[in-house]
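Enquirer: pasting the sequence and the predicted coordinates here, then a few questions.
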Amino acid sequence: MKQIIIIGGGAAGFFCASNLDEARYTITILEQNSDVLQKVKVSGGGRCNVTHACFDPRELVQFYPRGNKELLSVFSRFQPGDTMEWFDQRKVSLKIEKDNRIFPESNSSQTIIDTFLNEVQKKNVEIKTKCSVKEIEKLEDQYLIRTSSGDFLADYIIYTTGSSPKSLKMIENLGHTIVEPVPSLFTFNIKDELMNDLAGTSFENAEISIPSLKTEESGPLLITHWGLSGPAVLKISAWEAISLARLKYHFEIEVNFISTDFQDAEEIFQRFKQNYPKKTIGQSKIFDITNRFWQRILQISKIDLNKQIANISGKEMQLILENLCRKKLPVKGKSTFKEEFVTAGGVDLKEINFKNMSSKILPNFYIAGEVLNIDAVTGGFNFQACWSEAWQIAQHLNTI
């Protein structure tokens, strides 16, 4: 039988192995770490954000800063609804949460890991852990894979290594072009008196812009010990990953904490002032933010918390609203978002045939997962790309 070697025991590698026809192939997974499926384990805080409830491929690709054009045809063949059906057929119940992220009913990533391990066991897939690939050599009609555990011969290689520098260098040595990887999905490091001792304060909907890049995003926002996080920050970090790397992660952002236009906020303030003139400004609930944050806004605006709202001058009101709706903050660095490290960059997409994820450079060589220059915002989208790409490879190899 023909030998398939899958290099990389992560999401894409295991999904591909789970869908291959074991009657046609001998299948081996090589994983350099002692455990397989490590990113699956930590995803979604250990619950595994399997995919996202977005079932129209044209809408789905909008969540991918890189790879959106190429993935349209891939998602037309296998999309989140197909992922849900695949797990359902294997008696894994999935649930759609309010924000459309999809998790196993068990709330445990181990459910997903066990499903994959059961599938590959049924197919007699050999898994070799602590097996580090040193070199891949193209022979006449096969590949010789030199590893820390000896040599392997492959008729077909499925390359699902993730985006480690070593794996990118190895595929570059085989002739592929690499788009230099940079971090995506990261939080912003900010030191500012506005946020001192307010870690954990969240905003249901905020707007963030990076004026120098003429870009903006909106969504939930969170103050952390290091600065700002939450979907609004993560989205803008993903879409501007390459530009922010060029800026060495030093830039200025403008934040609208209440996602309300300045003039509209002014009208809301004036109305409140007319209706409750005797209230003290410190105890006034004018906007949908926490009392602690409101009082901090007043402190940095140098407003006496005990001042009656009727006595707030037009100039003072402007200052409060500037800090609430147009607050400029200096970003000086980034932090990884939890353990879910994602990169922009990888194998150049022009060198991939997206009908079956085969290399245009190397015969009988298939590439999927984060090693490609494809990445998405947070919410299960990166996994969905892995499932869809891997499924295409398996379908192709099952029919040739």
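Expert: Sure thing, it's come through.

Enquirer: only C-alpha atoms from now on, for both contacts and neighbour counts.
Expert: Fine.

Enquirer: pretty sure P57 contacts E70?
Expert: No: the criterion here is Cα atoms under 8 Å, and P57 misses it with E70 at 11.3 Å.

Enquirer: and I136, what is it in contact with?
Expert: In this structure, I136 makes contact with 143-146, 170, 174, judged by Cα atoms under 8 Å, 6 or more residues apart in numbering.

Enquirer: contacts only, for the residue located most distally from the centre of the chain.
Expert: The outermost residue of the chain, judged against the average C-alpha position, is K278 (48.2 Å), by Cα atoms, centre = their mean. Listed by Cα under 8 Å, 6+ apart, the contact partners of K278 are 308-310.

Enquirer: same deal with F381?
Expert: Shown in contact with F381 (Cα under 8 Å, 6+ apart): 51-52, 63-64.

Enquirer: if I look at it, how far off is H225?
Expert: Distance of F381 to H225, given as Cα to Cα, to the nearest Å: 27 Å.

Enquirer: which parts of the protein are helices?
Expert: 11-19, 38-46, 57-60, 68-77, 80-89, 109-122, 165-173, 231-239, 241-246, 262-275, 291-300, 314-325, 381-397 (DSSP state H).

Enquirer: contacts for stretch 15-32?
Expert: By Cα under 8 Å, 6+ apart, stretch 15-32 touches 1-9, 13, 116, 119-120, 123-133, 386-387, 390-391, 393-395, 397-398.

Enquirer: can you give me the buried ones in that stretch?
Expert: Using 16 or more other Cα atoms under 10 Å as the test for burial, stretch 15-32 gives 15-22, 25-32.

Enquirer: what subset of the contacts of stretch 15-32 is buried?
Expert: Here, 16+ other Cα under 10 Å leaves 3-9, 13, 116, 119-120, 123, 125, 127-129, 131-133, 386-387, 390-391, 393-394, 397 buried among the contacts of stretch 15-32.

Enquirer: take a look at this one as well, against the first:
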Amino acid sequence: MNQKFDIIIVGGGAAGFFTAINIVEKNPKLKVAILERGAEVLQKVRISGGGRCNVTHACFEPNELVKFYPRGEKELRGPFHQFCSGDTIEWFEKHGVELKIEEDGRMFPVSNSSQTIIDCFLKATQKLGISVLTGQAVQSIFNPEISGENHWKIETQNENYLVGKLILATGSNPKIWEMLQQQGHAVVNPVPSLFTFNIKDARIAALPGVATPVSVKVKDTKLTSSGPLLITHWGMSGPAILKLSAWGARILHDKNYQFTIFVNWLNDVDTEEAEQLLKDLKQEHAKKTVAKKSPFEVNNRLWESLVLASNIPVETKWADLSKTQIQNLANQLTNSVFQVNGKSTFKEEFVTAGGIDLKEINFKTMESKLHKNLYFAGEIVNIDAITGGFNFQNAWTSGFILANAI
């Protein structure tokens, strides 16, 4: 027996729910369903932002906002002029969820719980009469242009659906990408984005938990990044590293995650300047022990570790530093070389670079350029962002534009 709907959205995540709610709010007569393959909806929303849900980012200028997207920067400019972070705040406020801005610009519900966002979405779908159908893994999609019918046909393992307009909001789901390739769509091969670096190195082995602002670059590439770096049990994480992993997703994948990085612990001070600063300190602190206290904004334990790595014994006084030791230390501070050997997933917030080729989508409507009445929302397309609420903003914006178009 075929179940009929005006619109079906495949994927019960952030993009799917936001799209469905916006469609029915604008057009209450439409019969709309969300199909979710799992037993639960909105699972990624639940765990995002450490269970707090990083809804968006306090960057309100579309031309600035697009700079946080390694893939999709050009394509999102128009959409962000229609629905940007400020519109997101307003939308959630209208739906009873107040957001707050944290120091680093990330925005969370005032409740500090992702459950607030989930409840907001579930309440809205109930109120609007949107069917949320779980345990519906799509097995095949039949295109009306091929079958000669005037509707899309979707088969799950236990149901058949007929639908006028089909929206795919399935994130990084290889099975759906495969089905789209059979319909002639090009899929950019997915590779991981947003990951941390595995590094075994005596200088940082005893320092998990130490965080400090740095600049980092990857040897033999143009990849650079700056921001807080966090030393972990397995190597390095924090915004500086995650940004590098997003911008370098393809390059680092091609290197099989074996590469060399240079870390400047003094951020924007170069080696020559550092050498001069150390010479001045040698005069100023002649009688003090070098390793004892960091004269820079570098954590004391990290400072001691870099001093020892510069062949300066732990009891050495500033006055006794040789020219070579000063050069060594200036190098360690501004140009520390680390070998990266593999990656680790960042929390559960797995993001991929890859998806539907952006050339095949009309970004004024989010409709496929190849097939009528087929639309995309969220991460199914080849768009991804660095960490900080930007991937969700792409979900909200694409959902809003799609709902408007429909």
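Expert: Sure, I can see it. Only a predicted model underlies this, so the values are computations on that prediction, with no experimental measurement involved.

Enquirer: thinking again about what came up before, aligned against structure 2, show me the partner of the residue farthest from the centre of structure 1.
Expert: Mapped onto structure 2 by TM-score structural alignment, K278 of structure 1 lines up with K287.

Enquirer: ok, its match to F296 of structure 2 distance?
Expert: Distance from K287 of structure 2 to F296 of structure 2, by Cα to Cα: 18 Å.

Enquirer: same thing with I383 of structure 2?
Expert: Distance, I383 of structure 2 to F296 of structure 2, using Cα to Cα: 39 Å.

Enquirer: more crowded one of those two?
Expert: I383 (23 against 12; other Cα atoms under 10 Å).

Enquirer: just give me the match in structure 1 for the more buried one.
Expert: Per TM-score structural alignment, I383 of structure 2 is aligned with I374.

Enquirer: residues in contact with its match?
Expert: I374 of structure 1 is in contact with 64-67, 344-346, counting by Cα under 8 Å, 6+ apart.

Enquirer: from what I see, D201 of structure 2 and F338 are in contact.
Expert: Yes: counting by Cα under 8 Å, D201 of structure 2 touches F338, with 7.5 Å between them.

Enquirer: neighbour count winner among these two?
Expert: Higher neighbour count among D201 of structure 2 and F338: F338, with 17 against 13, using other Cα under 10 Å.

Enquirer: in structure 2, which of the contacts of I136 of structure 1 still touch?
Expert: Among these, the ones still in contact in structure 2 (both residues aligned by TM-score structural alignment, their matches' Cα atoms under 8 Å) are 143-146, 170.

Enquirer: ok, the corresponding residue of structure 2 for Q308 of structure 1 - contacts?
Expert: The alignment partner of Q308 of structure 1 in structure 2, by TM-score structural alignment, is K317. With contact taken as Cα under 8 Å, 6+ apart, K317 of structure 2 is in contact with 286-290.

Enquirer: strands of the stretch 101-250 of structure 2, residue ranges please.
Expert: Counting by DSSP state E, counting those that start in this stretch, the stretch 101-250 of structure 2 has strands at residues 106-109, 131-133, 138-142, 152-156, 160-168, 187-193, 195-198, 211-218, 224-231, 235-237.

Enquirer: what span of structure 1 is the last one aligned with?
Expert: Meaning strand 235-237 of structure 2. Under TM-score structural alignment, the match for strand 235-237 of structure 2 in structure 1 covers residues 227-229.

Enquirer: who touches that stretch?
Expert: 186-191, 195, 221-223.

Enquirer: any idea what T116 of structure 2 aligns with in structure 1?
Expert: In structure 1, the residue equivalent to T116 of structure 2 is T111, according to TM-score structural alignment.

Enquirer: tell me how many other residues crowd H81 of structure 2.
Expert: Each residue near H81 of structure 2 was counted by other Cα under 10 Å, and the total is 13.

Enquirer: any idea how far D82 of structure 1 is from the residue mapped onto K94 of structure 2 from structure 1?
Expert: Here K94 of structure 2 is matched to Q89 in structure 1, going by TM-score structural alignment. To D82 of structure 1, Q89 of structure 1 is 10 Å away according to Cα to Cα.

Enquirer: those two: which is more packed in?
Expert: Per other Cα under 10 Å, whichever of Q89 of structure 1 and D82 has more neighbours is D82, with 15 against 9.

Enquirer: ok, the alignment partner in structure 1 of A14 of structure 2 - contacts?
Expert: Aligned by TM-score structural alignment, A14 of structure 2 pairs with A11 of structure 1. Residues near A11 of structure 1 by Cα under 8 Å, 6+ apart: 37, 39-40, 369, 383, 386-387.

Enquirer: out of the contacts of stretch 227-229 of structure 1, what pair is the most spread apart?
Expert: Using Cα to Cα, the pair of the contacts of stretch 227-229 of structure 1 lying farthest apart is F186 and M195, separated by 18.4 Å.

Enquirer: who has more neighbours out of those two?
Expert: Comparing F186 of structure 1 with M195 by other Cα under 10 Å, the one with more neighbours is F186, at 26 against 19.

Enquirer: can you tell me how far that one is from G345 of structure 1?
Expert: 15 Å.

Enquirer: close enough to count as contact, F287 of structure 1 and F257?
Expert: No: using Cα under 8 Å, F287 of structure 1 is not in contact with F257; the gap is 9.9 Å.
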